[in-house]
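Undergrad: Okay, structure incoming, though there's no sequence with it:
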């Protein structure tokens, strides 16, 4: 059961909001005031908080946000609504106390923390942002901190949530809504967790999901254009600005030494007065006069392994359960984060990263000696480029024929349509464009747009719907070119088992399941 402050009443809510300069006025039965003085129920404990009118119970506080329709409040008084927090008043719909605020998302984050007893104060918080690698880095970091603390590290990721150090449950958002985040933090603390590793998306700052939260360690991995659309970020500058907010809200920063806009990010850290630990994938970060603090390099004795050094001292060789140079870079980040969180560099818990596998990330499925299929979440320019780079590094001497199966989302992240193609162009010989969360757009139209970005005259392109058929066709084409070594890259969905079509989730077999079925695995 969640631990709640005994004084969490409408009066206390007003005090918190006033302290943070978010309160506009209090409205009750058409009476407008700046306090709860003289209002019935102002000092009665609030029993629960929610942003869903369907979950209102006697004594509830309701946050009204987003595309809210006033008729959602019809009959709400009979169900016992005590108070609502909103950016406009609804006195004609309910007799509940209305607390009107400047920004309901900021208010929800602050009040959720209070309602659940400020669980963040009982955790060492690690926030990870970047365009690519957040999920893998989060899993690697959790593994090390879990090993170090005896299984007391929680996880919020775009794939899974873990509130007890061992059980994983599917997540719905990269960064949960603030109310849900603090509720789960409370559960994690009650379960004995000492650490929380969480992915922090640009949208989390855009819509104030982490407002008021300070991370003990903030990690900024990398940055490249992504999530640019009318409903996400209107410009790259806005996208970068939102991600940069992590720095001002962290006590120490872990930064990719080769990250674009490195100078700006270092200035942000200096402005915030926080120390910076830098990581890199090679012996010396490009453009820097001094080596990064944590450096990873390919193990010369093991092509699949790596050796990390911390402040010039080498650690024991490691080999990740997930292949790829970019995953080694993620491991370097995770090592730097773990050390910043208090783990000694030579502690054996660092080696726990070796066993980590992330669902839908670099999943390798073989079919004899002449065909290998990778299922991966790569869904933008940087991640697709890194994936193809890895194929060339590992298999280049075999002159592979590479096929890319990809679609992209409808209605948002429009820049991905060109970025995915650009990341593979000149190296992928066959593109199979298909469906991937088209939402209200025609997936064939999206595929045609992507097809138009293929400027390599030697590359084959085709559009195949539905997604299952596209995977089947790519593998069939690979078998038809058995005179060469073939690689099929099925990207974009990772471990997802649904497609968003016309605003609704439609069950999907899953990329890995389709591949295994076609290959008879």
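TA: Great, that's in hand. The structure displayed is predicted, hence computed values, not measured ones.
Undergrad: CA atoms for contacts and neighbours, from now on please.
TA: Noted.
Undergrad: secondary structure class for the closest residue to residue 80 other than its chain neighbours?
TA: Leaving aside its sequence neighbours, residue 80 sits nearest to residue 58 (C-alpha to C-alpha, 6 or more residues apart in numbering; 3.8 Å). Using DSSP: H, G, I helix; E, B strand; the rest coil as the criterion, the local structure at residue 58 reads coil.
Undergrad: need the contact list for residue 58.
TA: Taking C-alpha atoms under 8 Å, 6 or more residues apart in numbering as the criterion, residue 58 is in contact with 47, 79-82.
Undergrad: which of the residues you listed has the most neighbours?
TA: By neighbour count, taken as other C-alpha atoms under 10 Å, the most surrounded of the contacts of residue 58 turns out to be residue 82 (28 neighbours).
Undergrad: let's bring in a second one:
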């Protein structure tokens, strides 16, 4: 593709070189540059792509774009753009021939529930005559593709490549988790969304966004991207959802439990077997059953149904799809055993998510709730004492351990959490910094009828200790320990 066509629609400040240059590919990492490539010099948190232009040229790049003016005596084509991240998103969409225009793309944003909603919608699609693809926290998957996810929402170039591959394999609908980071970093500019979904908002990523208002503003961008007419689906029960609804057009579809929601849950039953709910919607009502547990999943079901109805998917497929999803990796994932223990792994890594998890389990009438949890290093520190407070208030026994300490001292993180747990006045907790030892201890003190919750990492199969990343999978560790005890 000619460079001129790759850059179509990209706001340029200056152009020095050959616009007919034949571009073979785009790279934002100099290591990935090859002969005939366009190199995008992006500013990162720690490094600036401008420092890697020389390496990109050595690897064969024939053109570069940056927000800086052309260096003296630069031997190749130099394009100065106003915003390199926007330029990467738009040029990537051009290079891959706008795959989002050739399928339905549904973007889902919010703090909690995005992953589960993509799984429910994927099941609904499988029960219909359509073919789903998913880009999300756990994996990027579709026909002929199942790649573990490095980021919830990949870089703009990678999203367009994945969408292109999905289209080539016959995907008709792509369900995409859209993170606040991705919106802030303009990764989804150039994607033509058909439906955009707001799930909820609670404290997370405040190390990055600083305030809840800025976090909301980042999420909100999904609803005002590009100019294509799209349908917004919003949780009308969420306070931030209510705020968003006030700013959107009249065509917004709402879901929830409160009166006035267009897709509304009524007469619901939540127990250890799952969820039963009657869903009222403009054209009628539907009785829905799901083996998923707890009120957060009730909201995930309502969100999924609102999207499915917006997409005019068959009612029978909606009902069967919701009923067929037995679980999501690392999302209140049950670890079966023969010891009478109810053991779950969950991704809850914020105070609000931890509170929701514990409240969900409390409604299942447990004998005791034994909680193993920690908090990630180099991330929002303000949530740590609040997580401790939730644990002290809502669990019967809490074990504070390490999560991903990264560059921080694990004991310092644990101390931050302990401040919150002490605030509740409980003595029912202990500190075991080694995560495996903490899990092993929780399983050893568990009795028949107890609920043992291992929270924080969910589907992750690694632990970051300093500058090392080791293999660590909570579910795998639990199964190993239970197997050694003859419990599996």
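TA: All right, it came through fine. Just so it is clear, the structure is predicted and the values come from calculations on it, not from any experiment.
Undergrad: so what number do they get for TM-score?
TA: Between these two chains, after superposing, the TM-score reads 0.91 (TM-score structural alignment, normalised by the length of structure 2); 475 aligned residues with a C-alpha RMSD of 2.3 Å.
Undergrad: circling back: which members of the contacts of residue 58 of structure 1 are the farthest-apart pair?
TA: The largest separation in those, counting by C-alpha to C-alpha, is between 47 and 79 at 13.0 Å.
Undergrad: From residue 392 of structure 2, how far out is residue 356 of structure 2?
TA: Counting by C-alpha to C-alpha, to the nearest Å, the gap between residue 356 of structure 2 and residue 392 of structure 2 amounts to 14 Å.
Undergrad: Check the alignment and tell me where the residue nearest to residue 80 of structure 1 lands in structure 2.
TA: Applying TM-score structural alignment, one finds that residue 58 of structure 1 aligns to residue 35 in structure 2.
Undergrad: Which parts of structure 1 are helices?
TA: Defined through DSSP state H, the helices belonging to structure 1, from first to last, are 10-19, 104-115, 134-149, 178-190, 202-206, 236-248, 262-272, 325-340, 381-395, 416-424, 443-452, 467-480, 511-519.
Undergrad: Mind putting the ones you listed into a markdown table with mean neighbour count and distance to residue 368 of structure 1?
TA: Written out in a markdown table, the entries for these read as follows (neighbours: other C-alpha atoms under 10 Å; distance: least, C-alpha to C-alpha, whole Å):
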| stretch | mean neighbour count | distance to residue 368 of structure 1 |
| --- | --- | --- |
| helix 10-19 | 19 | 63 |
| helix 104-115 | 23 | 52 |
| helix 134-149 | 26 | 28 |
| helix 178-190 | 22 | 45 |
| helix 202-206 | 21 | 42 |
| helix 236-248 | 20 | 43 |
| helix 262-272 | 15 | 44 |
| helix 325-340 | 26 | 24 |
| helix 381-395 | 19 | 15 |
| helix 416-424 | 22 | 25 |
| helix 443-452 | 19 | 31 |
| helix 467-480 | 19 | 11 |
| helix 511-519 | 18 | 10 |
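Undergrad: Which of the ones you listed sits closest to residue 371 of structure 1?
TA: Ranking those by their distance to residue 371 of structure 1 (criterion: C-alpha to C-alpha) puts helix 467-480 first, at 7.3 Å.
Undergrad: Spatially nearest residue to residue 447 of structure 1 (excluding sequence neighbours)?
TA: Beyond its immediate neighbours in the sequence, the residue positioned closest to residue 447 of structure 1 (C-alpha to C-alpha, 6+ apart) is residue 433, lying 5.3 Å away.
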